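1. Quick check, what structure comes out for this input:
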Amino acid sequence: MTNFQLTPAEIGVLNLLLQGNSNRAIAEILVLSVRTVESHISRALGKTGCRSRLQLSLWWMQQVTEDKRMCASRIPSLPA
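-> Below is the predicted model:
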């Protein structure tokens, strides 16, 4: 998975963003201030080149999907 050097905190926020949470909801879930959540999203936008929350969410969904696909391809097939 290409992570553009995202921090664990940024990844956590992106996972919650992908679920459709608002900044306030993400802040409540992670016990952070809304401003801190905004900062994580802003830094992730800058690192990825995305221009909006929607574009960032779609980009992150693609990254997660590709990562799952790569993991699944590493599991050996069971004999029939």
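2. okay, CA-based contacts and neighbour counts for the rest of this
-> Fine.
3. Now for S57, how many residues are close by?
-> 19 (other CA atoms under 10 Å).
4. nope, V34 is what I was after
-> For V34, the neighbour count with other CA under 10 Å is 16.
5. Am I right that it is in contact with V13?
-> No. Between V34 and V13 there is no contact under CA atoms under 8 Å: 11.2 Å.
6. shared neighbours, those two?
-> Counting by CA atoms under 8 Å, 6 or more residues apart in numbering, the shared contacts of V34 and V13 are I26.
7. to compare against the first, here's another:
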Amino acid sequence: MFSKYARTVPDKFTLRELWNLTEGHRNVHDPVGSVGNKLEWYFLYLVGKDEDGYVHKDVVRSLFDGTLFYYIERKRHDHRQ
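-> Next comes the predicted model:
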């Protein structure tokens, strides 16, 4: 996934690269699923981006292994201090 779509930085995604990823996995016969897929990745971008606007590989991995909520909590805790 990163080797194919992460063009700016090899282990990070920009919003545009996430858009290209969803376009690459789009099913023409499932427009509702395509919109849902784009929304899922956009929400990941909103909660997982860093100060430079990149989503790191670890954040994407945390989405798949179920630790994304711990990442969000840690990020919010660090932001408050």
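8. After superposition, what is the TM-score?
-> Once superposed, chain against chain, the TM-score is 0.32 (TM-score structural alignment, normalised by the length of the first structure); 44 aligned residues with a CA RMSD of 3.5 Å.
9. for the helix or strand hosting F43 of the second structure, packing partners?
-> Per DSSP states H and E, F43 of the second structure falls inside helix 31-48. For helix 31-48 of the second structure, the contact count by 3 or more CA pairs under 8 Å, 6 or more residues apart in numbering; DSSP states H and E identifies helix 15-24, strand 55-56 as packing neighbours.
10. Output the ones you listed in a markdown table; the columns should cover distance to R74 of the second structure.
-> Shown next, in a markdown table, are these (distance: least, CA to CA, whole Å):
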| stretch | distance to R74 of the second structure |
| --- | --- |
| helix 15-24 | 22 |
| strand 55-56 | 15 |
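11. just these: most buried one?
-> Ranked by mean neighbour count, those are led by strand 55-56 with a mean of 20 (mean count of other CA atoms under 10 Å).
12. next structured bit after it?
-> Heading C-terminal from strand 55-56 of the second structure (DSSP H and E), you reach helix 57-65.
13. Tell me how many other residues crowd the closest residue to I72 of the second structure other than its chain neighbours.
-> Once flanking residues are discounted, I72 of the second structure sits nearest to V47: 6.9 Å by CA to CA, 6 or more residues apart in numbering. Taking other CA under 10 Å as the criterion, the count of residues near V47 of the second structure is 16.
14. What of L68 of the second structure?
-> As a burial measure, L68 of the second structure scores 19 neighbours (other CA under 10 Å).
15. With L16 of the first structure instead?
-> Neighbours around L16 of the first structure, by other CA under 10 Å: 18.
16. No more questions from me, cheers.
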